[in-house]
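Peer 1: Model the following, please.
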Amino acid sequence: MAAPALICLAHGSRDTRTSKTVTALVKEVKAQRRDLRIERAFLDHSRPAFQDVVDRVVAAGHEEIVVVPLLLTQFEESGDRVTDELERAQARHGSLRIHTTDVLGLEPRFLEVLDERMRAALKDARVRELDALVLAAAGSTDPLANQAVARLARVWGAHHRLPVTAAYASSAPPATGEAVRAFRAEGRRHIAVASLFLAPGPLDDRARELALEAGAVAVSEPLGAHPEIARAVLARYAVGAVELVPV
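Peer 2: Next up is the predicted model:
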């Protein structure tokens, strides 16, 4: 019996950089597991759409699908949308067994990717000294999601022995500019901002713009199509595939 197919499901965006990054990430996932049927799909704006991908996978003979949402934090509205899409797919393909996993989440090992992106940003900006860091994320109306970002910021700060503040591009304070200005008010002048976004897009752009306006010396690129992110996708898939095994 063939292993379940894997669909990497992203929000999608009118910003083409988002879909290009998702495509590159899925390519990396495929490189790590060439034995699997792996597809990308989007909920909005970008193509291919989720239902179209499900149709294609079913037509290829797969009866089981694991869906991994490409999200760093859990959004209630996103969860509802993913559930709706899975129910539609199940209704259209009665014999299909389909399971969605937890989101990627904020794995401590992602800090290694943040460090790599940050080193590149500091090199480009010719910055040799830091006295504070800001961890910039999308932000959520769910306080638990924001608390998860704040916890990761504390772990990151402890690792580098620097003060770190979590900041958000929407839905929750502080914004990146506010976080940078707060550090500057303490007398700190060498403040860098790490982008805790999976892919570039409007929120990442806004966080970057506000940080630089406030005096940040460098802002890193999003996590992107890094092998560590791909490994996290496959770890979620492995758990989801087990969930599909009949008891």
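Peer 1: make it CA atoms for all contacts and neighbour counts henceforth
Peer 2: OK.
Peer 1: those helices in this protein, which residues are they?
Peer 2: 16-32, 50-59, 76-92, 110-125, 143-160, 176-185, 202-214, 227-243 (DSSP state H).
Peer 1: Stretch 182-199 spans what distance, first to last residue?
Peer 2: One end of stretch 182-199 sits 27 Å from the other (C-alpha to C-alpha, to the nearest Å).
Peer 1: again, but for stretch 191-209
Peer 2: Distance across stretch 191-209, first residue to last, is 14 Å (C-alpha to C-alpha).
Peer 1: for stretch 79-90, which positions count as buried?
Peer 2: For stretch 79-90, a neighbour-count test (16 or more other C-alpha atoms under 10 Å) marks Val82, Leu86, Ala89 as buried.
Peer 1: Quickly name whichever of those residues is closest to Asp142.
Peer 2: Set against Asp142, the nearest of those by C-alpha to C-alpha is Val82 (17.0 Å).
Peer 1: Tell me how far that closest one lies from Asp115.
Peer 2: As judged by C-alpha to C-alpha, Val82 and Asp115 stand 31 Å apart.
Peer 1: Who are the contact partners of the nearest residue to Glu129 once chain neighbours are set aside?
Peer 2: If the residues on either side of it in the chain are set aside, Glu129 comes closest to His190, at 6.5 Å by C-alpha to C-alpha, 6 or more residues apart in numbering. The contact partners of His190, taken as C-alpha atoms under 8 Å, 6 or more residues apart in numbering, are Glu129, Leu130, Asp131, Ala132, Ala216, Val217.
Peer 1: my read: the fourth one touches Pro163, true?
Peer 2: Yes. Taking C-alpha atoms under 8 Å as the contact criterion, Ala132 and Pro163 are neighbours in contact, 5.2 Å apart.
Peer 1: Counting neighbours around each, name which of the two comes out higher.
Peer 2: Neighbour tally, Ala132 and Pro163, criterion other C-alpha atoms under 10 Å: the higher count belongs to Ala132, 22 against 16.
Peer 1: distance of that one from Thr83?
Peer 2: Ala132 is 40 Å from Thr83, by C-alpha to C-alpha.
Peer 1: same question, Pro200
Peer 2: As judged by C-alpha to C-alpha, Pro200 and Thr83 stand 25 Å apart.
Peer 1: to compare against the first, here's another:
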Amino acid sequence: MNSPILIACAHGTSSSLGAAEVNALRDGIAALRPGLDVREAYVDVQDPELPAVVTGLPAGESAVVVPLLLSVGYHVKVDIARAVKSRPDTFAAAPLGPDPRLASLLDRRLREAGVTEDDAVVLAAAGSSDPNASRNVEALADQLRALRPNRIVPGYGASAKPSVPDAVAALREEGALVAAGPQGKVVIASYLLAPGFFHDQLAKAGADLVTAPLLPSPVLAEIALERYDAALAVRA
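Peer 2: Reported below is the predicted structural model:
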């Protein structure tokens, strides 16, 4: 019996570099599981759109939609849920985050950027109106705090508060109120999958530096396959 098709569903981006990084992630998933049918889909911006991919599945084939997204939110709870509901034997896995391995990857990006323990960090996520998404980001922030002594606060690109610029400004104000001791930088840790619109906005948020996005890293493909396997185990 063939394994169910894995539909690797990303947000979509107009950035050619971001699109290439996500395509490489799909290739990485396929390389880790030879013979698995890994298909491309998006919830916004790019084609093929997820509903069309689900509709076009071969008759009688089952599939798991793995969100290449970092938190629960509208795209997971509405767009992906609606798409899988439209066809029997098609169901959704959990998103990639939160996960301690993503916190470790963020820690690595901060170290690569030369961030010291005196620096304050804004954990910058895309943001969602769904409060579960903010809880996911807070959970990831706790995982990152377990790895680093820095002051770490979440900030969001849209639909949740504080915004990334507001979080940066608040940390600067905190630093200005410190009477003595070293004054560190304010750093944005990009909790985004790949380059694109939201990552570009981080450079305008007033921080001293911005880390690179999570991709490229093989850990994302490993997590995606674990989400796929976990979804199959629940359905077994």
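Peer 1: Now the TM-score, please.
Peer 2: Superposed pair, TM-score by TM-score structural alignment, normalised by the length of structure 2: 0.86. Supporting alignment: 229 aligned residues with a C-alpha RMSD of 2.3 Å.
Peer 1: The residue nearest to Glu129 of structure 1 matches what in structure 2?
Peer 2: Aligning on TM-score structural alignment places His190 of structure 1 opposite Lys185 in structure 2.
Peer 1: nearest spatial neighbour of the residue nearest the centre of structure 2, skipping sequence neighbours?
Peer 2: In structure 2, the residue lying closest to the centroid (C-alpha atoms, centre = their mean) is Leu70, at 2.8 Å. Distances taken as C-alpha to C-alpha, 6+ apart put Gly97 closest to Leu70 of structure 2, at 4.4 Å, once the chain neighbours are dropped.
Peer 1: thinking the one you found is in contact with Leu68, fair?
Peer 2: No. Using C-alpha under 8 Å, Gly97 of structure 2 is not in contact with Leu68, being 9.3 Å away.
Peer 1: higher neighbour count, the two?
Peer 2: More neighbours surround Leu68 than the other of Gly97 of structure 2 and Leu68, with 27 against 23 (other C-alpha under 10 Å).
Peer 1: Counterpart of the more buried one over in structure 1?
Peer 2: That one, Leu68 of structure 2, aligns with Leu70 by TM-score structural alignment.
Peer 1: check contacts around Glu21 of structure 2.
Peer 2: Counting by C-alpha under 8 Å, 6+ apart, Glu21 of structure 2 touches Ala194, Leu215, Pro216.
Peer 1: so how far is Ser217 of structure 2 from it?
Peer 2: Per C-alpha to C-alpha, Glu21 of structure 2 is found 10 Å from Ser217 of structure 2.
Peer 1: Please apply the same query to Gln46 of structure 2.
Peer 2: Here the criterion is C-alpha to C-alpha. By it, Gln46 of structure 2 lies 22 Å from Ser217 of structure 2.
Peer 1: still on that earlier bit, select, out of the helices of structure 1, the one closest to Ala169 of structure 1.
Peer 2: Closest to Ala169 of structure 1 of the helices of structure 1 is helix 202-214 (C-alpha to C-alpha; 5.5 Å).
Peer 1: Identify each buried residue in that closest one, please.
Peer 2: Neighbour-count burial for helix 202-214 of structure 1, with 16+ other C-alpha under 10 Å as criterion, is recorded at Leu203, Asp204, Arg206, Ala207, Arg208, Leu210, Ala211, Leu212, Ala214.
Peer 1: Not counting its neighbours along the chain, what's nearest the fifth one?
Peer 2: Excluding its sequence neighbours, the residue lying closest to Arg208 of structure 1 (C-alpha to C-alpha, 6+ apart) is Val219, at 6.4 Å.
Peer 1: how many neighbours does the one you found have?
Peer 2: Count around Val219 of structure 1 with other C-alpha under 10 Å applied: 26.
Peer 1: and what of the one 4 residues further on?
Peer 2: Under the neighbour criterion other C-alpha under 10 Å, Leu223 of structure 1 is assigned a count of 23.
Peer 1: Which residue in structure 2 aligns with it?
Peer 2: By TM-score structural alignment, Leu223 of structure 1 lines up with Leu214 in structure 2.
Peer 1: got it, and Leu144 of structure 1?
Peer 2: Under TM-score structural alignment, Leu144 of structure 1 pairs with Asn132 in structure 2.
Peer 1: Quick one: neighbours of that match, just the number.
Peer 2: By other C-alpha under 10 Å, the residues close to Asn132 of structure 2 number 14.
Peer 1: Pull the contacting residues for it.
Peer 2: Going by C-alpha under 8 Å, 6+ apart, Asn132 of structure 2 touches Val72, Gly73.
Peer 1: distance of it from Leu220 of structure 2?
Peer 2: Taking C-alpha to C-alpha as the measure, Asn132 of structure 2 falls 21 Å from Leu220 of structure 2.
Peer 1: which one is Met68 of structure 2 nearest to, not counting chain neighbours?
Peer 2: Actually, residue 68 of structure 2 is Leu rather than Met. Leu68 of structure 2 sits nearest to Ala10 (C-alpha to C-alpha, 6+ apart), 4.7 Å away.
Peer 1: and the counterpart of Arg181 of structure 1 in structure 2, what does it touch?
Peer 2: The alignment partner of Arg181 of structure 1 in structure 2, by TM-score structural alignment, is Ala169. Ala169 of structure 2 sits next to Gly206 when contact means C-alpha under 8 Å, 6+ apart.
Peer 1: and what of Pro48 of structure 1?
Peer 2: For Pro48 of structure 1, the contact set (C-alpha under 8 Å, 6+ apart) comprises Arg40, Ala41, Phe42.
Peer 1: count of residues packed around Ser104 of structure 2?
Peer 2: If you count neighbours by other C-alpha under 10 Å, Ser104 of structure 2 ends up with 17.
Peer 1: wouldn't it be in contact with Ala146 here?
Peer 2: No. Counting by C-alpha under 8 Å, Ser104 of structure 2 does not reach Ala146; the two are 9.8 Å apart.
Peer 1: Mutual contacts of these two, please.
Peer 2: Overlap of the contact sets of Ser104 of structure 2 and Ala146 (by C-alpha under 8 Å, 6+ apart) is empty.
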